[in-house]
Structure formats: C-alpha cells, structure tokens
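Chemist: the sequence isn't on hand, but the structure is:
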C-alpha cells in the first residue's frame, strides 16, 4: 500500500514535466517543418579596455657604476683593513691603511731639502746685493778716474784699470742674479718634492672615492700595495644595481629610454624598473642586444642574480574584441558583426594583442556585437542567435527530484 501511494504521488508531480517535454518536442517538430534552425553562436561586445605591447627580456644583475680602488703608493705593507664586502661606505671613508714609516722618513727628507733650498735663495740674494754694491763702487771709481784723466791728473793706465774693474763688477752682478734664479728653481723643486712626500703619506690611508657598497675585497694584511693587478677593493657607486637585459634584435626599434619594465628577480619577486640605456650594437652570433634597465632600490639586490621580465613598449586605452573574433586571410583582417541577429562581415584594422583581446583601430565601434568564435563559418547576411549560457540547470530533472522528495515525505507522514 505504501509503495503504491509513493508511485501515484510521483506520477502526479512529474505530469507537468512530461507535458512540457511533449510540448517542446512538438515545437521542435513544427520548427523543423517550417525551416532550418537558426544557429547559436558565442557573441561578445566590443569594449574599451587597456592594451599593452611588451618585449621579453632576461639577463643578469650588474653594478650600474663599478668603482675599482687601487693603492696610489706602491711597495708598502698593508697594516689595517677597516671594511669588508657588503659594507656601505661614504665618500672619503678610510678602507685600509699602509705602513707609514718609510713615507714619514721621505717627508722629513723632503722638508730638509726644502729648508736647504730656502737657505740657498737667501744666500744668492745676499750675493746679488754684494755684487750690486761692488758695481756701484766700480762705476763711481770709473767716473772719478775719467774726470781726473780729462784734467790730466790721472794716467791712461789708471783709467783702463777702472774700466776693467767696472766691467768685472757688472759681470759679477749678472752672475749673482742668475744665481738667485737657480736658487729659486731649486726651492721650487724642493717644494714639489715635499708636496709629493706629503701626498704619499696621506695616501697611506686608502679611502673610498665615492659612497656606495663594497662588493669585493682583495686586500690582505701583510701584503704589499701594488703587488698585483687586482684592485684592493671594488665598490658599487651609490649601491645602484641594474639589469643587463638581453633583447632580441627585432624588438630593439620599439625600445625607448624611460619605458617602464616589470622584472622578476630570482628570490626577490617582482620589481619595477625602467629602461636606462638602449643597446648600441647587436651581437652578430646571438642576434641579441644588451639594454640596461634601472631597478627600484630594494634590499637583497645583488650583482650576479638572474632576472627576467617585460618592457612595456606601448600602453593605451582602445576598443578591443576577443582575439578569436578577428579573422585573417589574403584579403586582410575582418570581424563578423551581428546586428539584429544578422551577420555583417566588416573589414577592420587590428592593432595590439593583449591578454586574449585584440585592439581594433578601425572598423568596429565601441558597443557593437561580434561573433567571438567560429566566425569563419558564417557569411554576410546569415542569421544567428546568441548561444544559451552554459551552467543552466534543466527544469525537468529538478521537478522529478522534487517529486521523489515529496513522495518520501508523504509516505513517512503516513
């Protein structure tokens, strides 16, 4: 009795679904009798959206401006090292120190030479004064002898002797003047030697020529300065790291200085950047150019890390349709526009391709409807209808399930 009751209730509740199926089948038969069914297609609306053009890049992080620090005095022992690789330093900061015993002695020697040269100048100037006084006396004696000779009170021999004495005094004066010049030249040489000795002593402190990051240290305690070809320290000016990015030759014309870039660095993730330098040449073997991309400062950036990403060469708002809606053949590019259910084949001029969307420069206006897929199967003038969205549940199944649940409830209540 219970089973019979459940069957009757389920049949009664499923009756509308069966009637609807019969009506649908009847309608389908009528449509088939009237003519062929209108095909369903996936439609899309042309909308304004952001479009981009990108160029892939990859490469290695390098120092934007490496600075090598060599000793300016050679042959002296390194006695102290004050920084290590990874330290940030300021301009003028002492990095290492050399032994100063020899340099101090050389400065003292230069100081002594300078003092002696100063004394030589003073001596030469004194000799000049003495020679000048002798010349004045010789000239006075010559004038007196000439007057006496004119009056007949002096002999010709006395006059000749006075003339010779005056000439000798004049020559002595000139020689003394030249001696002053030689002494002053010696003083200048001693001053230069003293200045070099002072500079060498100052250069015993090896300082940073710029502020930045110490990326390498080759200095070792006890070694002699200038004993090798390698620099004592290598700095990165301001700690600036950038990407030496390889770019394929066909993409180089689209690159511009200042173009934004999105770079992914190994272990650090995404970092913003911009193109700083455009490649001036292309490797004839790899066909790649080397661009420099400045990166935003971020802890953890180190030269030698691998990085890749994109340079955004174009970015704008434009009317776009799904890329599959644009058809291409020997006649050009076209889009199947749908207006009032009728297909209209329209020639277009397409632009950028970005995230499955194709920019339409000419031919389709914002808001128009196009066939998103399979547009090549339709011609101008064909009638189409929008495809039913996927995911819609079938009502009969739902009604039957409800009937079964209702029958069970009723039986339980009985």
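Modeler: Yep, it's here. Only a predicted model underlies this, so the values are computations on that prediction, with no experimental measurement involved.
Chemist: every contact and neighbour count from this point should use C-alpha atoms.
Modeler: Noted.
Chemist: I figured residue 288 was touching residue 282, is that so?
Modeler: Yes. Here residue 288 reaches residue 282: they are 5.4 Å apart, a contact under CA atoms under 8 Å.
Chemist: neighbour count winner among the two?
Modeler: residue 288 (19 against 16; other CA atoms under 10 Å).
Chemist: which residue, neighbours along the chain excluded, lies closest to the more buried one?
Modeler: residue 248 (4.7 Å; CA to CA, 6 or more residues apart in numbering).
Chemist: what separates that neighbour from residue 286, distance-wise?
Modeler: 9 Å (CA to CA, to the nearest Å).
Chemist: these two - which one has more neighbours?
Modeler: Ranked by neighbour count (other CA under 10 Å), residue 248 and residue 286 place residue 248 first, with 17 against 10.
Chemist: all strands for the stretch 251-400 of the chain, in order.
Modeler: 260-265, 269-277, 288-295, 306-322, 326-329, 332-339, 342-354, 357-362, 369-371, 385-386 (DSSP state E, counting those that start in this stretch).
Chemist: I misspoke; the intended subject was the stretch 101-250 of the chain.
Modeler: So, for the stretch 101-250 of the chain - with DSSP E, counting those that start in this stretch - the strands run 205-207, 212-217, 233-237, 241-248.
Chemist: a markdown table please, covering these and showing distance to residue 195.
Modeler: Below are the strands of the stretch 101-250 of the chain laid out as a markdown table (distance: least, CA to CA, whole Å):
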| stretch | distance to residue 195 |
| --- | --- |
| strand 205-207 | 16 |
| strand 212-217 | 30 |
| strand 233-237 | 26 |
| strand 241-248 | 39 |
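Chemist: closest to residue 395 out of those?
Modeler: strand 241-248 (57.1 Å; CA to CA).
Chemist: mind listing residues that contact that closest one?
Modeler: 55-64, 287-295, 297, 301-303, 307-308 (CA atoms under 8 Å, 6 or more residues apart in numbering).
Chemist: and here is the other one:
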C-alpha cells in the first residue's frame, strides 16, 4: 500500500510541457530558460511604456485670447456746410385776392378756372350791366345837348362882338353873351365828366386780374349776386411765384441769411426743389421759440399752396470731422461711434450729426477729429474691449 501511494504521488508531480514529460527532479537548464524569458518580457514592457510616455505631450497652459483687429481712421476736420432742417407750408409768394371793385350786381359770365394762367388786366368775370348801359347812353346824349348849347352861345357871342363897334349892341349885352358861352362850356364839361365816371363804373363791373399770374381759387358762379361786401371771388399767385414758410428753431434761424440756398421736398413727393431764402422773420414766437424763413420757389405743379413740405437750408459752413456712414452706430440713446483710446481699448462716444449724404456724414459735435475711430464692425465690439487697431488714411 505504501509503495503504491508513493508512486501515485510522484506521478502527480510530473508536468507535461509542450508534449514532454518533466520529471520531478530539478532541471537547472529549463529554469534558467524560463527566467530569461520572464526578464526579456519585463524589459519589453518597460521599453514600450517608455516609448508611449515619450510621445505624449505635456499639457499646455491656457493662452489669453488674441486681440481683435479693427480698422480705425483719424478723420481730422474738413469744411462742411452747416444745414438747418424744418417743416412748414407752401404758399403763393405774393397772393392777390380779387373781388368786386364797383357797385356789383348779378354775375353774367365767369371766364377762368382755377389753375389757369392769366395776363394783367384780363377779364375774369363780368357783371350784368343792362341798367348801367342805358345810363351811359343818357349821359352821352346830355353831352351832345351841352355841346350844342355851347356852339349856339359861341355863335351869338361872335355876332354881338361884330355889332358892338357899330353901336347896335351895348357892351353889357356882349358880357352877358360871354357868360352864357362860358356856362354852356361848363355844362359840357360836367356832362363829359359824368359820362366818364359812368364809363369807369361800368368798366369796374368787369372783374379783372390786377397782375399776370396763376389763378389759385375761384369762388363765384354765373347768376350769383355780388357786391363790394361779397369778399374774395378769386385768389391769384402773382407771376406764379411760390414759397415755403419754414419753421426753424431759434438756434437754427440765427445762421440763416437772405440768399441762403435751400432744398424743399413736398409731402408725398420724392423730388426736391431748389430755392433761396428771401426773407427771415425778425421775431421769434415766444410760445414755440421758433421763427419763419421764407424760401422763394419757381412754379411747379407739385408745389401746391397750402401743402406741407420739409426743407433743408444751408446755414453757413464750419470745420467738422467727416466719417463714412459705416462708422456710425445708433441705439435708443442716440447716435454714437467707437473710438480706440491710448490703451487700445474700445470706448463709446456719443455724437451729433451734421450733413449726411450717400457716402459720408459730418459730425457736428462729439468728436474733435483727432480720435481713432472704428470704421466698421462696431456692432460686434463692446466698450472696454481690447483691440488691435489698424490705421487707415481717411479718403479726401
């Protein structure tokens, strides 16, 4: 039993390796080979770990964001027109109301319409004159009677003068005939004056244009009874000349002079009409603190008296900075630009605009012209932001 148990124990100690049977006894060559394989594997693992660690880059410290590059310009100053803007109404520069100058009567004809051009003295309307015509005829007959009386008195005087030297007629009779002749001459003059007065009255029954111009309104129709108390029957614009009465603030009015150029734009029209200031109000309304500048305009059908319009008046010139419109920004607080200070930081600068055209805008206040102004992309900047300014020369 002991012998068989010991044999089984020895068999269990045998190790099969690669199909070879290893006995229980020590084998130095095999153990050295296993140790060498283990050492080589450890060296390979160490080399691989070193290689991978060498390729991995160390973590870099976070960098500060680069400053944004922006284009800036130093605008300087240029001579620019200083303009005043205002609104007002259109009117005839010289409006002429036309009414009845005589005794009046029933209107028989109206010969013109509103919007029609007329010459000086042209008949606008006529009043029935049937009665006045008969009166004029009667006065004409009286003139003929007076003239006949004068002729007879003159003939009698001449005969008396031829007989006085022969003693047939006294000098007293001659003097009476001279008086009779003079009285007949006076009656003739009275008759002629009365007839002339009647003709003048009849002529005033024709309502005539006092000067050449444009008929603006017509307020009478045939059959209407008119008199000197009837008021205005026609309104005319002398020569068709128009004007705009521009309301300006007290400060703006101070720079406006007679002869200042102006541009007028009627409401509902995209066209502008050139004009010239011909009168500046000498007083300021104490309630509105405004005054009136009257701008003379040439006639145009678009300039209708009573209409509303806006005007821009050149009120002198001054040295102002000018910028491209891309530099201008606006919000609820008003217009502003961004400037770059000495530390290259963006700062907001509120400005007041002057003349604005398609390419540039004059800055009336807020800039001296020596600042570095951001030309574009201002909407993407914030006050206090640091930038990299790139200077661009302003266009002249």
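Modeler: That came through fine. Just so it is clear, the model here is predicted, and its values are computed rather than measured.
Chemist: need the TM-score from the superposition.
Modeler: Once superposed, the chains reach a TM-score of 0.63 (TM-score structural alignment, normalised by the length of the second structure), with 304 aligned residues with a CA RMSD of 4.2 Å.
Chemist: ok so, going back, narrow the contacts of strand 241-248 of the first structure to those that are buried.
Modeler: 55-64, 288-295, 301-303, 307-308 (16 or more other CA atoms under 10 Å).
Chemist: hmm, back to that, which one, of the strands of the stretch 251-400 of the first structure, ends up nearest to residue 130 of the first structure?
Modeler: strand 269-277 (72.0 Å).
Chemist: what packs against the closest one?
Modeler: Using 3 or more CA pairs under 8 Å, 6 or more residues apart in numbering; DSSP states H and E as the contact test, the elements touching strand 269-277 of the first structure are strand 260-265, strand 288-295.
Chemist: for residue 68 of the first structure, find the nearest of those strands.
Modeler: Across those, closest to residue 68 of the first structure is strand 288-295 (CA to CA), at 20.6 Å.
Chemist: counterpart of residue 80 of the first structure over in the second structure?
Modeler: In the second structure, the residue matched to residue 80 of the first structure (TM-score structural alignment) is residue 109.
Chemist: by how many degrees do whatever helix or strand that match lives in and strand 213-218 diverge?
Modeler: Under the criterion of DSSP states H and E, residue 109 of the second structure resides in strand 105-110. Strand 105-110 of the second structure and strand 213-218 are oriented at 120 degrees to each other (axes from the mean of the first three to the mean of the last three CA atoms, to 10 degrees).
Chemist: report the mean distance between strand 105-110 of the second structure and its aligned residues in the first structure.
Modeler: Comparison of strand 105-110 of the second structure with the first structure after fitting gives an average deviation of 1.6 Å (mean CA distance after the TM-score superposition for the first structure).
Chemist: what's the first helix or strand after that strand?
Modeler: Counting by DSSP H and E, the next helix or strand C-terminal to strand 105-110 of the second structure is strand 117-118.
Chemist: beyond that following strand, next helix or strand please.
Modeler: Taking DSSP H and E, what comes next after strand 117-118 of the second structure is strand 123-127.
Chemist: tell me, that following strand lands on which residues of the first structure?
Modeler: Mapping strand 123-127 of the second structure onto the first structure (TM-score structural alignment) gives residues 94-98.
Chemist: ok now that stretch, how far from the chain's centre?
Modeler: Computed by CA atoms, centre = their mean, to the nearest Å, the chain-centroid distance of stretch 94-98 of the first structure equals 31 Å.
Chemist: show residues contacting that stretch.
Modeler: 76-83, 204-208, 225.
Chemist: PyMOL command to pick out the buried ones of the residues you listed?
Modeler: The buried subset of those, as determined by 16+ other CA under 10 Å, is captured in PyMOL by this line:
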select buried, resi 76+77+78+79+80+81+83+204+205+206+207+208+225
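Chemist: would you mind confirming that residue 308 of the second structure makes contact with residue 268?
Modeler: No. Counting by CA under 8 Å, residue 308 of the second structure does not reach residue 268; the two are 9.3 Å apart.
Chemist: so between these two, which is more surrounded?
Modeler: Shown here are residue 308 of the second structure and residue 268; by other CA under 10 Å, residue 308 has more neighbours (18 against 9).
Chemist: any idea how far residue 346 of the first structure is from the nearest residue to residue 337 of the first structure once chain neighbours are set aside?
Modeler: For residue 337 of the first structure, ignoring the flanking residues on the chain, the nearest one in space by CA to CA, 6+ apart is residue 370 at 4.3 Å. From residue 370 of the first structure across to residue 346 of the first structure, the span is 10 Å (CA to CA).
Chemist: which neighbours do these two have in common?
Modeler: Common contacts of residue 370 of the first structure and residue 346, defined by CA under 8 Å, 6+ apart, comprise 335, 336, 337.
Chemist: now for the closest residue to the second one other than its chain neighbours, how many residues are close by?
Modeler: It refers to residue 336 of the first structure. Spatial nearest neighbour of residue 336 of the first structure, chain neighbours left out: residue 345 (4.7 Å); criterion: CA to CA, 6+ apart. Applying other CA under 10 Å, we find 19 residues neighbouring residue 345 of the first structure.
Chemist: how about the one 10 residues further on?
Modeler: Burial measure for residue 355 of the first structure: 9 neighbouring residues, criterion other CA under 10 Å.
Chemist: same thing with residue 383 of the second structure?
Modeler: 13.
Chemist: ok, residue 151 of the second structure next?
Modeler: 15.
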